[in-house]
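K.L.:
test case, fold it:
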Amino acid sequence: MIPQSQSKLELLKLLTTECIKFMKEIDIQHPQQIGIQNAYASTLNYLSKTEEASGGCHFISTMLYILLVEQGIECDIVVGEVEDYEKGIKFSHSWVEIEGAIYDPAIMHTLDGAVNPPVYYGICLTYEALEREYGVSDSRDELDRDAKQVLTKSVTVYLDEIAKHGFSKNYLWDEILKAGTGILGYTNLSRLRKKYHGHFRRLKTWNEEV
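P.N.:
Model (predicted):
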């Protein structure tokens, strides 16, 4: 059990360590399982050390997506409504899917201050039942403003727009490169920008609208 006296980042670090151990016990029957594990663990480790990542599902899903795609792993970056049955709420969210299975590290560090178990291969990385359903809306009209906006932007445009908020245009790219040390190696940022200019999120609804 995680001591409740710990700070949020300390809780996240402890949870990350335990979740990575559990993740490695799950056989996802994928030929690139090790690459998927490495990308997911790198994203969790970034989350556990970055207070500013709270509520940053659109960025965290983008990070995981790039770390996967750069290893040649086929996946989708997805946006949609999630229903949390335990809390009785719905919210707009971004995550990654590989062969239809949900990978959602960002749920671990939410804007409301909660610390939740991350989801890997559709499995809650604790021994709890997954109390959420992904893609529960009927259309994009049910998304919140931020989710509607990121849905229309390429990965490159989304990451570059951090410059509108007073940061360097490279800021989010650099965070991804830092998180992916050991996975990406030396990577030309111009190449990444050009490549991901053509990558967009997929909308997930009951009807699987694209």
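K.L.:
CA only for contacts and neighbour counts going forward, please
P.N.:
OK.
K.L.:
now do stretch 128-148: everything it contacts.
P.N.:
79-86, 91-94, 123-124, 203-207, 209 (Cα atoms under 8 Å, 6 or more residues apart in numbering).
K.L.:
how about it: buried residues?
P.N.:
Using 16 or more other Cα atoms under 10 Å as the burial criterion, the residues of stretch 128-148 that qualify are 130, 132, 134-140, 142-143, 147-148.
K.L.:
following up with a second sequence; could you model it the same way so I can compare the two?
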Amino acid sequence: MNQSWLQRAEIASAPLPNGKRLFQAYAALLNFVRQNDWTGACHDSSASLYMILSEMGFAPKLVTGEVKAEAGIFDHSWVEVDGKVFDVAVGFPGEDGHHVGPSVFASLNLDTGEPTELKFGVRSPNGLDPIGQFVASSNLEQYSAAQPEGMTIWDLTPHIGAECGVKMRKADLRRKYGKLTRVLRGQADAN
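P.N.:
The predicted structure follows:
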């Protein structure tokens, strides 16, 4: 990631409703991911962004499904606000993931500022892998039970939120969002 990602995201935020606050949440997450080498964490980072944006008064959707890139199709989670994709993690794949491009803000490729080439919510012939199926079928409380102690979405989200001026407590987040399940995109014909 370079500074131009933040600059492009900030420019893209200007015409959006409450764009400045949206950018602040996204930038806090982007900086956290970069500073903590939080790669390959799409399910965690999207859940954190969803909770932060919800606490800010936005009406985001927490989404999971498959994404098509030039390198192939992969399971992934992201956030949508007013039909636009907000996806920090796609620019930071894990060790077993392929680099598919930069992070996405308001459906824009942050390297170019143009619409992302990634296709969110597609369906491959095989559908979601077992991890993707678990993520899609679990609420956030069930999902967090599989995370390492002290590194759950409930632990990390208050730290990220504090960076953009959103005060949250772990217990409150669990109570408010623990029963939330992700919107499953592009898998309607899955059995």
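K.L.:
re earlier: the buried residues of stretch 128-148 of structure 1 in helices, which ones?
P.N.:
Using DSSP state H, the subset of the buried residues of stretch 128-148 of structure 1 located in helices is 147, 148.
K.L.:
before we move on, back to that, just the contacts of stretch 128-148 of structure 1: which are in strands?
P.N.:
Judged by DSSP state E, the contacts of stretch 128-148 of structure 1 include 79-84, 91-94, 123-124, 203-204 as members of strands.
K.L.:
which of those residues count as buried?
P.N.:
Burial by neighbour count, judged by 16+ other Cα under 10 Å, picks out 79-83, 91-94, 123-124, 203-204 from these.
K.L.:
which pair in the residues you listed spans the largest distance?
P.N.:
Spatial extent of these (Cα to Cα) is set by the pair 124 and 203 at 22.3 Å.
K.L.:
show me where structure 1 has its helices.
P.N.:
Using DSSP H, helices in structure 1 cover 8-23, 33-49, 57-69, 145-152, 155-160, 171-179, 189-196.
K.L.:
most packed of these?
P.N.:
helix 57-69 (a mean of 24; mean count of other Cα atoms under 10 Å).
K.L.:
quick one: residues contacting the residue positioned nearest the centre of structure 1.
P.N.:
Nearest to the centroid of the C-alpha atoms of structure 1, with distances taken as Cα atoms, centre = their mean, sits residue 61, at 2.7 Å. Counting by Cα under 8 Å, 6+ apart, residue 61 of structure 1 touches 77, 94, 95, 96, 104, 105, 106.
K.L.:
look up how far residue 129 of structure 1 lies from the third one.
P.N.:
Spelled out, that is residue 95 of structure 1. Distance from residue 95 of structure 1 to residue 129 of structure 1, counting by Cα to Cα, to the nearest Å: 19 Å.
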